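>>> sharing a sequence plus its predicted fold:
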Amino acid sequence: MGHTVFRTVSPRLLAPAAGIALATGLLAAPAATAATDGRATDPAVVPSPGFFGTGVRTDACDGTTAPGWIATAAPALTARTTADRARFKVWDETGSKVFDGEGDAVDGTATARPTGLTEGRTYTWQAKGTGGGAPTAECRFRIDTTAPALTVDSADFPASDSGRTPQKYAGQTGTFTVAGSDAASGVACYRYVLNGTPSVGNDCTGAVRPAADGTATLTLKPTDWGTNILTVQAFDEAGNASRPVSHTFYAPWNPAPPPSAPGDVDGDGVPDVLVPGSDGSLQIVSAAADSTASATALPATLAPDRTDWSAYRLAHRGWDPGSHGPVDDLLAHRPGGAALYLYPNVDQGAFRHGATLVDRPESADPAFTADWSHTEQLVALGSLDDHQQSSLLTVEDGDLWLLTDPGFDYGYQTVKRLSTNGAWAGYDVVAPGKAADGSLALWSRERATGTLRTYPIAKQADGTYDFSALADPSAGTAVGTFPAAEYPLLGSSGDGDGDGRPDLYAVTAARHLLTFDGTAAPKDLGALR
């Protein structure tokens, strides 16, 4: 490559001399010289070269691996050596030597700090112990010390100071175009957040990768009407971060919002499936979606414990009309926990405003405990009267309970026991909600057999519902089979396909989300996180 490398003398040339010396007793056995022959090994650059996009780190010492990037022109070069010192040489991509210096060895590691290195160059280097032993392999790295530049724009939600008129309303999805450039290593990814602070990380995990031209399209739905701020930050392959760029825009109030639909949390008039992700996030997928690609992920930090949504049972179907528009509030309960959490949905499914505690109602039945710690299952039936708050069904110590007459903040007034002797202990309860004709039913899955059953909940002449069919779960009408091993999670968010009948959804053992037409004709939406 046009430069001089360190060379060693073949041991075969020394063999006759060594033999003479040993024959005359002038030299000791050569085994003792192995630890002091001045060899150099383990070459490394500090900071370690790599690629921010993938998180891969490499010193590229094999001649074929692409050299990684560092974000400084003043790295440290290190090598292990059995000598007291090591000599370091650095060449640029033209083969010209740009550094030749020595470094003392401390605890077996010699270090040198080359000078004169510049932006955008590829460098090759090698170290050799001053004792005359073998040098290190030739290693390579590249330098990029300049952060990328970027711009953000949107025709749907233009910047407030642009003089342009928004084309979408709060609660509607808009696109935002991010354009970045980086002269040396190139843009690796973008991190962004709407009305918050961008996350950090040691690579591009969870970030958006650009197209070949450096652009990326973000599809976002501002849930708050009024002023919103989209903050974007670009990272290059060396790990340099741009300054955060804020795109401040106005999202007008929608004068004609979609019609309400029980089960809808994001305000588009279609029920949603809420499933905790394996990464602790909460995924929101439209029940009418064709894939999970459009899923919105709420961060784990919004969970009641601020770490993991998967630790909680979730329920939603109904809202408090006194505090916000027609989108579902969210209930969350941790198995064994004494508290039930309510997330008022004042921001169309973002749930950024935190949770309040739901009071435990009182009951004359001594089997009804004073807190929520015995709650094994929690499902939202939806409204049973002219209000919009949801009544609840819980399974506690194997029995089914009905909580009705919810007031402000879901303070339930009436408690009714629907079964005895732990009859529901082996069943998963699914509440499909009302059909278009106002009829109400309940579904269950017997875990031992996978049998799915349905139970009619008839509306009586006085407007109340008859729940007597739920006393014996084995007496329901079988409508299908869903083995628990194949479908660990069954649920329903109501009528997802708009045909007037409630629909089932399931999550498979491989974490694929399936939606059904009623309880038949499964559609695989793909893998969840």
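Cool, got the structure.
>>> for the rest of this, base every contact and every neighbour count on C-alpha atoms.
OK.
>>> helices or strands up against the helix or strand where A380 lies?
Under the criterion of DSSP states H and E, A380 resides in strand 375-382. For strand 375-382, the packing partners by 3 or more Cα pairs under 8 Å, 6 or more residues apart in numbering; DSSP states H and E come out as strand 313-315, strand 391-396, strand 427-430.
>>> and the contacts of the first one?
Pointing back at strand 313-315 there. L274, L330, L331, A332, H333, R334, P335, Q377, L378, V379, A380 (Cα atoms under 8 Å, 6 or more residues apart in numbering).
>>> most neighbours among those residues, please name it.
A380 (26 neighbours; other Cα atoms under 10 Å).
>>> separation between that residue and Q413?
16 Å (Cα to Cα, to the nearest Å).
>>> out of the helices and strands packed on strand 375-382, which comes closest to T109?
The closest of the helices and strands packed on strand 375-382 to T109 is strand 313-315. By Cα to Cα, the value is 54.5 Å.
>>> distance between the closest one and the chain's centre?
20 Å (Cα atoms, centre = their mean, to the nearest Å).
>>> stretch 318-337 now?
Distance, centroid of stretch 318-337 to centroid of chain: 23 Å (Cα atoms, centre = their mean).
>>> which of the residues in it are buried?
Neighbour counts over stretch 318-337 (16 or more other Cα atoms under 10 Å) mark 318-320, 325-335 as buried.
>>> this is the other structure I want to compare:
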Amino acid sequence: MDLTPDQNVLGKGTGPWYLDPSVSISRDSATQHWVQVQENHPDTKNYDVNSPVGTGYCAYSDCTGYGRYRAYFDIGINSDIYNQPGGAPSPPTVYDSKLIANVSDASSPSTNTPFGLYWTGAINTNTTWNAQPCGTNGTMAGCQKIGNSASLTGTGPISFDVTSQIQQAASQHWGDWTVGIAPDDENNALYRHHLSISPGSAPHITTNYDIQPSAWGPTTSPKPGFASTGKYFDCNSGGTNPWDNVGWIGANQTVKLAVNTWSPAYLSLHTSFNVFWNSTAGNGSYNQDSGWGGSVNTDTNAQNTTLALSQLQDGQVYGWHAGAYDGDANNPGLGSPWTQLCYFGIDRTPPTVSISSPEFPPSGTPNPTPQKFAGQQARFTLHGTDPVPTGAAASGVACYRVSTNPSPVTGWHCTDGATNGVYLNNTATNSADFNTTPGNWGTNILYAQAQDNAGNYSQPAAYAFYAPWNPASKPVLGDVTGDGKPDIVVPDNAGNLKIVSTTIDPTNSVSANASLAPGSQGWAGAQISHRGSLLPAKSVDDLIAHVPSDPTNLYELVNNGSGAYTVKTPISAPPTDSCTDGTGNPLPTDCPAELTDWSQTSQIVAIGRPEGDYYTPANGSTPSSVSRTSLIAVINKHLWLFHGAPESNKIPGFYFDGTAVELSSADWTNYDLINPGPANGITPGTTAKQPTLWARNRTDGTIHAYRITGGNTPNYSDFANPATNGITLPGITLPVSTYPTVGASADLAGGPTTANAPADLWTVNTSNQLTIWTGTSADGTDSTPVTGFVTTGSPNTVTLPTPKGLWQLNDKANSTTAADSLGQDLAQSGTALGTHPGTASNVTFSPDNPSGATLPIDPNTKAPITPPNVAVFNGSTSKIETTGPIVDPTKSFTVSAWAKPSAYNGVVLGQDAGNTQSFMLWPDSNGNVWHFAMATADPTNGWPYDVTSDVNTNANVQLNTWTQLSASYNATTGQMSLYVNGNLAGIGQHKPFSSTAGSFTIGRWQNNGNKNASPFSGSISDVSVYNAPSTPGNLTASMAGGTVLHPGDSAYSSRTMLTMQADGNLVLYTLGGLPLWSTNTNGHPGAYATMQADGNLVVYQPDPKFTTPGAAANSLWSSGTPNNPGATAKVQGDCNFVIYDTNNKPLWASNTYHP
């Protein structure tokens, strides 16, 4: 591509091109010498005589003889009119010159006298009438008259135009110039005059001239360049044809052009910028001006102009150059030479990205013969495109970034390198390969972004793939997720059980919902422990739970294989076939009464196998597993051990070997039991690593260790007395008042690659922050005993996320309150409205169906049942407000709602600051898109908001249509994310601003103190607030033909979850953990479900047990809906699971509708 400036704009011929000059500076060229010659005294020398110089005919009485007088002047030429200043592009340009003389007396003051100016030869000290430059046979005979005569009556100044002569003097660098002045009639006595030679009035030449300005150093801002190399250029990329390799500028950026300018004549300057383009999409040019500046304009004060977004076309390549001027159309002056040509391209279209892997195909793809397994490195390929506008160009994909974090990220660079997950694009294939190791057994998700050379970021692309369990992998005790790493499970403030790991974000890691707890009272206050399972052949931990709401029972929570617990099994009593002391001798009184149930149990922990843990290798399709765990409990102050059943005993309900061992009859109530696993190294004389029990002294916060030794004949002597036995581990003290919860697990912080690191301890403080305290040992591994702890906890503390409010907005028709389901217990008085009820003003509540699901038929009326109420806002005076804040806008949070707007601009959700709102969510009429905004200040006027301005088509508003909205803020990264119907629709960046905390609002905005601004018109339902950023799910609630649910996979709706369990059962649960429906196919570990292309939903026996996975003979259950190609299975928010044909007609349903 050859870009050249428009010659019609700049003029014809060879540049530079100038305007007619009139702006100038002046310099005087003064008289250096003078002489008067007299015809009546032909040999008299009057060189530089200090008296007026006479010219004309002397014929009066004061004359000493009659005769002609002539005046000669030697004028020094000022070198400023021709010297070229350093750095100036050219010498001065002379515009005009005048010689000015002053007549000091006249022989006839009333006579008008014409004077002539003559170019003469030189004068000197010997100049006389007889030896003068001009002849005497006529008026100044032999000397050239310059221009016209100048007439004067009396005395005063006379002037002569000497422009052409001084231009010649400037071009030839004259040092001086001699002229003569005489009246046109030298013989007329009335024309005799004297010319002054006094300083300031002696003859002199005034010259107006200018010096061409200089323009240099053109710069484009932002600098165009190439993100792939990180190289950016002020003007162009260099080379022979720089227009063929232009740098690029990205979207939503104005472009500033600037040049340094200087006037050697010290005149004010302005700069004209000529912008031009030429491509198949069109060509043209325009000029823009910087406006007037000073005579020196450099660096930050360089003269510039800004090209607006509307002046720049996506995909176009532009050239530009500039010239500085000291004049304008009204006052012409000189212009500088034009600067070098600069080039840049505009690319406003973000790239796209996708991921593929031949070794881990996408989720939903049958993979009967896996090439790779969980824990094995595999190759993945990133594919990118950079869309090209019609007839234009694109910058091209530069690089990719891969992460396991779904939040879009800005500010990363192509030069960050593979260690930061960044890979350069192969321009030949528009792809990049990378290797990664999926740590999780089950569904994994990678997220990728592409960046083009203009710096535009793509929307993140998710790649979900299933990593099969590696039959050769060894399970790890303490692991609940199947990733081979120990995990922590603790209750959050809402009563849910959460998984916390060094490799898992706890935000969405609900392990067991609060409603699964006995009495649906949540897990807060429960004793929760895990290290292995009481069941045989398990590869991940189950949970052992003892809850205050049901103290007589102990519960085993069964892991679905990936860390979700949806089934609880009660264990009604400890084993009491026999009761012994720690040495194996029977107790004198046999088993005490407190062992008839678990009601006297104050603490309980799972410790693993006392003799040392072992694992069973995989066998065919059966994964490897760990030995059964045993329990230690404090019952009626004493310490008891309940040994797990033999691995060979697979009879349901047999969890223990039948013997209760009283380890200590001392009082253990002042000690918090902790299960670190084998924290005492290898037992001498064996290869076993036997469990250790840690305990915190609740009085002084010290940590004590009690060992099990003896190998296959365990020695429990350390447990006899907690106060006198065991050892104290130095390094930390953990007061109960500061750290109410304490626990341990093997190597949470990450240890050496050649051996497991020592066990670590964790705490949860009163602010619900979790901290890891690293264990130490002599050799840094768990082969030697833990000797203490690093005195400073892990700096990467984790705050466990907590729901802050849930308003279903299904209140009664004319209710003036909106109940908060959080903290709501209809069975207890005073809690019916929940923790944060809202005051509803002019809001009505009427039936509607946000999820759009088909309503079941009422058997009595034979008509669809009535859906629950939603809140209806009138667009004028309707609003719902809490009495105080719900969201802390300086920290991470997520707000969600279903909304059906009937008009634009009404605010759905927000929270008041002092004069504005700290955040808001609304359908914007500007672009017809959904936006999420957060306040940057709290002024009394203006628009102080950061907005999710980087939006895609998912953000489009559909009036009168129910839309699911989630707005999320990550305070760590500053990322604002907006999700519409589960899809990422917009992103933005925000720096936290501490605003005044006011009411949480539904249906209105506060603007400049007006709390009734932008009222919402339409309906709203299911509003929730969470104190953590959200991430998109790995599977949508809609399953098209070809979708596969592997063990551990789940599909979510707003209220339900369809899970393919590890035991082979496909189960529909409420999000609270209540089972609604199942295929009753448990007992088939590894079975999977697929929504087939023919419309049939089938659960198949596990592969690769059968040579033809998916064959009809291998079916365990089906929906019986074949011959319906294009059918879709949907997990609905109304708790129903339905298969629809292509006309949206139900073919099959779980019949669990329960709005």
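Sure, I can see it. Keep in mind it's a predicted model, so treat the numbers as computed, not measured.
>>> re the thing from before, dump the buried residues of stretch 318-337 of structure 1 into CSV; add secondary structure and distance to P473 of structure 1 as well.
What follows is those, written out as CSV (DSSP: H, G, I helix; E, B strand; the rest coil; distance: Cα to Cα, whole Å):
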residue, secondary structure, distance to P473 of structure 1
G318, coil, 25
W319, coil, 29
D320, coil, 31
G325, coil, 36
P326, coil, 33
V327, coil, 31
D328, coil, 28
D329, coil, 28
L330, strand, 27
L331, strand, 25
A332, strand, 25
H333, strand, 24
R334, coil, 25
P335, coil, 22
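>>> so can I have a markdown table of those showing distance to A211 of structure 1?
Converted to a markdown table, the buried residues of stretch 318-337 of structure 1 look like this (distance: Cα to Cα, whole Å):
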| residue | distance to A211 of structure 1 |
| --- | --- |
| G318 | 41 |
| W319 | 41 |
| D320 | 44 |
| G325 | 39 |
| P326 | 38 |
| V327 | 36 |
| D328 | 37 |
| D329 | 38 |
| L330 | 37 |
| L331 | 40 |
| A332 | 39 |
| H333 | 42 |
| R334 | 42 |
| P335 | 44 |
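>>> circling back to that earlier point, and for the strand holding A380 of structure 1, what span of structure 2 is it aligned with?
Alignment of strand 375-382 of structure 1 against structure 2: residues 601-608, by TM-score structural alignment.
>>> so how much does that stretch differ from structure 1 once superposed?
Here the mean offset of stretch 601-608 of structure 2 against structure 1 after fitting is 0.7 Å, by mean Cα distance after the TM-score superposition for structure 1.
>>> now the strands for the stretch 51-200 of structure 1?
Along the stretch 51-200 of structure 1, the segments classed as strands by DSSP state E, counting those that start in this stretch run 56-57, 69-70, 76-81, 85-91, 97-106, 109-112, 122-129, 139-143, 149-153, 174-181, 187-194.
>>> what residue of structure 2 matches up with D472 of structure 1?
Under TM-score structural alignment, D472 of structure 1 pairs with N721 in structure 2.
>>> what's the answer for S160 of structure 1, then?
Match for S160 of structure 1 (TM-score structural alignment): G364.
>>> its match against A1089, yeah?
No: with contact defined as Cα atoms under 8 Å, G364 of structure 2 does not reach A1089; the gap is 9.6 Å.
>>> so what sits against both of those two?
V1044, L1045.
>>> who's more crowded, those two?
Per other Cα under 10 Å, whichever of G364 of structure 2 and A1089 has more neighbours is A1089, with 28 against 21.
>>> which residue, other than its chain neighbours, is closest to the more buried one?
V1099 (4.2 Å; Cα to Cα, 6 or more residues apart in numbering).
>>> contacting residues for the one you found?
V1099 of structure 2 neighbours (Cα under 8 Å, 6+ apart): L1066, A1087, Y1088, A1089, T1090, S1115, L1116, W1117, S1118.
>>> check G282 of structure 2 too.
Neighbours of G282 of structure 2 in contact, by Cα under 8 Å, 6+ apart: none.
>>> related to what we said a few turns ago, which other residues reach the match of strand 375-382 of structure 1?
Counting by Cα under 8 Å, 6+ apart, 477, 527-532, 544, 546, 551, 627-637, 669, 672-677, 691-693 sit against stretch 601-608 of structure 2.
>>> over to stretch 387-404 of structure 1?
316-321, 374-384, 405-407, 410, 412-426.
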